[in-house]
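> Got a sequence here, can you build the structure:
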Amino acid sequence: MSMFIGLGQTIHEEIISLRRELHQFPELSHEETRTTTRIKEELTKAGIPYKDGFATHGVLGIIKGAHPGKTIALRADMDALPIVEKNDHDFVSHKKGVMHACGHDAHTAMLVGAGKLLNTQKDKLSGTILLVFQPAEEDAPIGGAQAMMDEGVFKEYVPDEIYAQHVWPDLPVGTFGVRPGAMMGNSDRFEIRITGSSGHASMPHQTTDAIVIAAQMINSLQTIVSRSTDPLQSAVVTVGKITGGSRYNVIADDVVLEGTVRTYKADVKQTVKARLMQIVEQTASMLGGSACCKYHDGYPATRNNADAAALVAKTVQDAYGEDAQPEILPSMGGEDFGRFLEQYKGAYYWLGTAIPSREVQRPLHDPLFDIDERAIPYGVEMLAELAYQASKEESS
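So this is what the prediction gives:
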């Protein structure tokens, strides 16, 4: 039997107001001072005890039910991105060059809302519900999840399960995306520095052109996916930034390539990583230059526990019907929540936020990204209901 479905509307305006306030005052990773203050103010107002200071700006809200049960953690990330907002609504970012372009403002506000609903019914709740407000999710590969765990966020209350939701512009309002296994990918970064020798553009035979090496290297890197990995296993290698050269008629002696590697499986990741390093070294050597590569292992793949994912699906279907849980494919995007799932059973799911008036939905990290705020009651209810359903099950 549902306890919280339908109650999201009772605090709809309040949570929208909080979301818009957070949107107007976004803060980058490791700088979430104002956001943390507002979270603590809201928890205090609701009578929810908390602990703070985890990974500097992290907050842990604690709701103790009146009956024995499991400990369930709900997590929301709260940092913004270094993006210039291009929306024209009346609550655009007041901080130049910083924007909530990934929905963390909504995540934070919805978890506050879920906490408020849960706390009003704590005499009927089982176990303990933890509200985990995480900083620095966007700071890959460092993040904030591992730092929170290292600093003892779960020292006193160890979660039996942990859940998180993320706004998703590819799904309509009122629907949720979840699946067992991979939801998001391994997210790694690399930086390649190519060294040649400079000279006049009219006398290339006296030089080693780092730009030519870079061009050959970029093409060769694409063969990793097409020829070195199983075509039935997903992998992406992207060079996203090239820096090199000083003048149109001077052959460059230094080029830097920066990019990312996305995979789902650990063995595929290792294959891609090994081939990338090999191609970098041998391509530069073949063309008379040299190169070094710094490979940064980033967030692990976000892999849902099958039982936890099934509970999310059942909770959605019981509350909103089978059509509210369409079949989805995983994303190659990275997510710091994967580090929580390496340590604790749980699941990560998507909340549909598509804006019907837009013919083309703007993706996450886009300057025009926004959400349909009618999704907010669904997100609040789902977090609260999921915690209720999970906590009352017998602890394994």
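> hey, let's count contacts and neighbours off CA atoms from now on
Noted.
> helices or strands next to the longest helix along the chain in the packing?
Identified as the longest helix of the chain according to DSSP state H is helix 266-286. Other helices and strands packing on helix 266-286, by 3 or more Cα pairs under 8 Å, 6 or more residues apart in numbering; DSSP states H and E, are strand 186-195, helix 210-221, strand 235-244, strand 254-263, strand 290-299.
> go again using 7 Å as the cut-off
Packed against helix 266-286 by the contact rule (3 or more Cα pairs under 7 Å, 6 or more residues apart in numbering; DSSP states H and E) you find helix 210-221, strand 290-299.
> isn't H104 right next to M110, touching?
No. Counting by Cα atoms under 7 Å, M110 is not a contact partner of H104; they are 9.6 Å apart.
> circling back: hmm, who's touching the longest helix of the chain?
Residues outside helix 266-286 that contact it (Cα atoms under 7 Å, 6 or more residues apart in numbering): 213, 217, 221, 224, 229, 263, 290-293.
> middle-most residue in this protein, spatially?
For the chain, the residue nearest the mean C-alpha position is E335 (3.4 Å; Cα atoms, centre = their mean).
> where does that residue land in three-state SS?
Secondary structure state of E335, per DSSP: H, G, I helix; E, B strand; the rest coil, is coil.
> out of everything not next to it in sequence, what's closest to Q233?
V268 (7.5 Å; Cα to Cα, 6 or more residues apart in numbering).
> Of all the helices and strands packed on helix 266-286, which one comes closest to E161?
E161 lies closest to strand 290-299 among those, at 19.7 Å (Cα to Cα).
> this one as well, want them side by side:
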Amino acid sequence: MSIINKARKIRRALHENPELGGKEWETSKRIQEELTQVGIPFKTGFAKTGVLGIIEGGQPGGTVALRADIDALPIMEKTNVPFKSKVDDIMHACGHDAHTAMLIGTGLKLQEMKDSLKGRVLLVFQPNEESSPIGGARPMMDDGVFAEYKPDVIFGQHVWPNLPVGQIGIRDKEMMGASDTISFTIKGAGGHASMPHQGKDSIVIAAEFISSLQSIVSRNTNPIESAVVTIGTINGGYRYNVIADEVQLNGTVRTYSKEVKDTVKRRMANLVKGFEIAYEVEIDFVYRDGYEATVNTPEWAQLVRNRVVHTYGKEAVPDVDASMAGEDFSRFLEEIPGAFYWLGCAKEGTGVQKPLHDPEFYFNEDALEIGINTMTDVAVSALQKLQQS
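As a prediction, the model looks like this:
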């Protein structure tokens, strides 16, 4: 069986049997079995289900790490593929099944050529990527995943339905945004709907508060910089003729710059104080730092770009805008130089693609070969670059 067909078989098996973050026991077991079959040594126990494969080259040199996330999402799948998820309310809607299969495939190719490699390649199978703010990258590092072999550079790839198969999205700087969460509990005073002067209507206050939150981005941050403030849930009230005494708001803040993030956080705290004084209420405010922005190291991003152009041509690397979606790979990049890039996987013949995290998300398996070849080429080229430096 070819490496591509094997990767396809693995991907489909993982897709049928998805596991949530922190519970990827069978997924981890499958990874270990595949590595064992081809003689790739590995270590386990990182963030419970994480696996580290170790490919030693035939000659000394640097250390390159390649990462794939392995967890699924709590989503009921609505596709009609023959290998549809067999687990209710759990689905690989973010392509981590493909990431895992492609890293295994990359490992197989590198193992075949290991005698010619100058250095080593680490295969990092990371759990719990979808569980911000904890994630799996930091727990893996805390558990010593790089204690014996510290990477000189690390790379990660992510399937991307906004790009067609055959294209790679890569930037020299920001790729993904910081993903923080916010919550506000507005504590007013209840009463009869016909006598609003006797209460402190938390719903009315919440409506004005949400509008004021949006002014932070439009009037307090540099318009050249990017920031998003979204309130995703509102909970409060009892019935139509009762003034709500409490309303809970939950949302997210997305930024690239630490300075912009600090500005948003500070202005939110000041806004809370102002509303408490103006409306004589109490507002509990919690800002939870999530994943930091995923920011590539320019020289390694350029290496990825150069290798893709060399293999597939300039048209394979279009200009792309950064995404405000969060990514746990940022934790690796905070400590290790490297690059994160997107692998086009759009469904051919379809106009509007279903996005990541959608119950109808579709991964075009034609991208498997490109993903494996690109990651292999990047790893080999990175080792050569390290040898020269």
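> OK, contacts around the residue nearest to the centre of the first structure?
E335 of the first structure neighbours (Cα under 7 Å, 6+ apart): 184, 299, 302.
> Neighbour-wise, give me the winner out of these.
Ranked by the number of neighbours (other Cα atoms under 10 Å), the contacts of E335 of the first structure place T302 first, at 29 neighbours.
> That one contacts S187, correct?
No. Contact criterion Cα under 7 Å: T302 of the first structure and S187 do not qualify, at 9.9 Å.
> Show me what R30 of the second structure lines up with in the first structure.
By TM-score structural alignment, R30 of the second structure lines up with R38 in the first structure.
> List the buried residues for the host helix or strand of that match?
Using DSSP states H and E, the element containing R38 of the first structure is helix 33-46. Residues 35-36, 39-40, 42-43, 46 are the ones in helix 33-46 of the first structure that count as buried (16 or more other Cα atoms under 10 Å).
> Give me the mean distance between the very next helix or strand once past that helix and the second structure.
Going down the chain from helix 33-46 of the first structure, the next helix or strand is strand 50-54, by DSSP H and E. On superposition with the second structure, the mean distance recorded for strand 50-54 of the first structure (mean Cα distance after the TM-score superposition for the first structure) is 0.3 Å.
> give me the stretch of the second structure that strand 50-54 of the first structure matches.
Using TM-score structural alignment, strand 50-54 of the first structure pairs with 42-46 in the second structure.
> likewise stretch 66-82 of the first structure?
If you align by TM-score structural alignment, stretch 66-82 of the first structure falls on residues 58-74 of the second structure.
> for the stretch 101-250 of the second structure, what spans make up the strands?
118-126, 153-160, 168-169, 174-176, 178-187, 191-192, 227-236, 242-243, 246-255 (DSSP state E, counting those that start in this stretch).
> which one of the ones you listed lies closest to N17 of the second structure?
strand 118-126 (16.8 Å).
> That closest one vs the first structure - mean distance after superposition?
Looks like 0.4 Å for strand 118-126 of the second structure (mean Cα distance after the TM-score superposition for the first structure).
> now the angle between strand 153-160 and that strand, please.
50 degrees (axes from the mean of the first three to the mean of the last three Cα atoms, to 10 degrees).
> what does strand 118-126 of the second structure contact?
50-70, 136-137, 383.
> can you list the buried residues of helix 33-46 of the first structure in JSON lines and add distance to A164 of the first structure?
Listed next are the buried residues of helix 33-46 of the first structure as JSON lines, based on distance: Cα to Cα, whole Å:
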{"residue": "T35", "distance to A164 of the first structure": "19"}
{"residue": "T36", "distance to A164 of the first structure": "18"}
{"residue": "I39", "distance to A164 of the first structure": "17"}
{"residue": "K40", "distance to A164 of the first structure": "20"}
{"residue": "E42", "distance to A164 of the first structure": "20"}
{"residue": "L43", "distance to A164 of the first structure": "19"}
{"residue": "A46", "distance to A164 of the first structure": "21"}
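> From T255 of the second structure, how far off is the aligned partner of Q233 of the first structure in the second structure?
Aligned counterpart of Q233 of the first structure in the second structure: E225 (TM-score structural alignment). Per Cα to Cα, to the nearest Å, E225 of the second structure is found 8 Å from T255 of the second structure.
> more neighbours, the two?
Counting neighbours by other Cα under 10 Å for E225 of the second structure and for T255 shows that T255 has the greater number, 26 against 12.
> List the residues that contact the more buried one.
Counting by Cα under 7 Å, 6+ apart, the residues that T255 of the second structure touches are 177-178, 226-228, 261.
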